[in-house]
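>>> Below are the sequence and a predicted model; questions follow.
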Amino acid sequence: MDRQKKIETAARIEPCFFQDTIPSILADLTVELHREADNLGRGLHPESVAELADLVRMMNCYCSNLFEGHNTKDIEKALSGAEVEPERGALALKAKAHVIVQRKIDAMHSKGDLPSPTSVEFIAWEHRMLYHEMLEEFRFIERPDGSKVEIVPGEFRKTANDDGVVSRHQPPSSDRVGAFMAYCSKRFGLGPIHIQDSQN
């Protein structure tokens, strides 16, 4: 197996673990974090919870766009329909698309209709929904030679012609994407996510 193929072995998406035991200070912090997170939403009015959820969606969107080299500070304006400065308008609408799709996912979860979020089918659905909401100018990725290839909503990259880069990130070669997606689905699959009624 050549070096590039070895680097692109699907099992490389496994999370990193400690070689020996987890340091006690980290274990204690994990327990404390879990406890505090469990208490976070208790006693809050449902409208406050909804506002916090939307804030977290915007935070996640902002950070994920930074990975791509996009500063999307005007997410809130775009979501409310307010006017955004022309030079930042396209990025704001890109961010809006992210938040809209996340709202759909959260709504599915609230209704108990969320399928396995790591399944190939669900990730393809997410991709399709995102790029249906996206401006056309963001439906392209740049190849290493500077040329561009169109992104097809709901379709994963398959051939060398689809290879591209995202800011400083070099994703797996297109012919390896299918293997990564299948591994992710099999290794981390949770099955459909159902809401358990706390009164039962």
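It's in.

>>> CA atoms for contacts and neighbours, from now on please.
Fine.

>>> Assign P117 to helix, strand or coil.
coil (DSSP: H, G, I helix; E, B strand; the rest coil).

>>> The nearest residue to it once chain neighbours are set aside sits in which helix or strand?
Leaving aside its chain neighbours, P117 sits nearest to I123 (6.9 Å; criterion: CA to CA, 6 or more residues apart in numbering). Assigned by DSSP states H and E, I123 belongs to helix 120-133.

>>> same deal with V149?
strand 148-150.

>>> Structure two is appended below for comparative analysis:
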Amino acid sequence: MTARDDGESVGLFEPLVVSEGAKLRARLNDLVLTLTEKSAAFSASLPPPIACSLSDVVRTANCYYSNLIEGHNVPPIDIERAMHDDYSDDAKTRDLQLEARAYITVQKWIDNDGIDSAPFSHRGNL
């Protein structure tokens, strides 16, 4: 398979960073802090088995939508099958399942503290 080059800027892959002088930056920072605090409180309130199960569901949903945005339609059932080593006989579907499995594997690694420093700090190793 040959990779297609659409001539897109690598900058399209960079995260959105609100500029220092943005009019609503302080308000956005406040909202981020509030969301982070509520998320942490919610996570802490869940029994570990439920938190683990919810994490798996959210990873699958994130994988599905992220891939869909990129034009790679992998239905959640195919993602779940891939996570249990049940791959399609259709080559295109199997490739999408392998991509989805890799996505979830990396996300789980990140969620389990696989990165030992802030990703955008330019300090430490990824």
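Thanks, I have it. These figures come from a predicted structure and were not determined experimentally.

>>> TM value for the aligned chains?
Once superposed, chain against chain, the TM-score is 0.62 (TM-score structural alignment, normalised by the length of structure 2); 113 aligned residues with a CA RMSD of 3.6 Å.

>>> how far out from the middle of the chain is the helix holding I123 of structure 1?
11 Å (CA atoms, centre = their mean, to the nearest Å).

>>> Would you map the helices across structure 1?
Taking DSSP state H as the criterion, structure 1 contains helices spanning 3-7, 24-40, 46-67, 75-80, 86-111, 120-133, 174-188.

>>> Leaving out chain neighbours, which residue sits closest to R123 of structure 2?
S117 (7.0 Å).

>>> State the distance from the residue most central in space within structure 1 to T72 of structure 1.
For structure 1, S64 is the residue whose C-alpha lies nearest the centre (CA atoms, centre = their mean; 7.5 Å). Relative to T72 of structure 1, S64 of structure 1 is positioned 10 Å away (CA to CA, to the nearest Å).

>>> ditto for Q102 of structure 1
16 Å.

>>> higher neighbour count, the two?
Taking neighbours as other CA atoms under 10 Å, Q102 of structure 1 and T72 compare with T72 leading, 24 against 20.

>>> In structure 2, what sits opposite the more buried one in the alignment?
The alignment partner of T72 of structure 1 in structure 2, by TM-score structural alignment, is V74.

>>> What count of nearby residues applies to the equivalent of E32 of structure 1 over in structure 2?
Under the alignment by TM-score structural alignment, E32 of structure 1 pairs with T34 in structure 2. Using other CA under 10 Å, the number of residues around T34 of structure 2 comes to 12.

>>> gap between T34 of structure 2 and A41 of structure 2?
Taking CA to CA, one finds T34 of structure 2 at 11 Å from A41 of structure 2.

>>> on that earlier part again, need the helices of structure 1 in JSON lines (columns: distance to F17 of structure 1).
Shown next, in JSON lines, are these (distance: least, CA to CA, whole Å):
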{"stretch": "helix 3-7", "distance to F17 of structure 1": "18"}
{"stretch": "helix 24-40", "distance to F17 of structure 1": "13"}
{"stretch": "helix 46-67", "distance to F17 of structure 1": "24"}
{"stretch": "helix 75-80", "distance to F17 of structure 1": "35"}
{"stretch": "helix 86-111", "distance to F17 of structure 1": "29"}
{"stretch": "helix 120-133", "distance to F17 of structure 1": "25"}
{"stretch": "helix 174-188", "distance to F17 of structure 1": "16"}
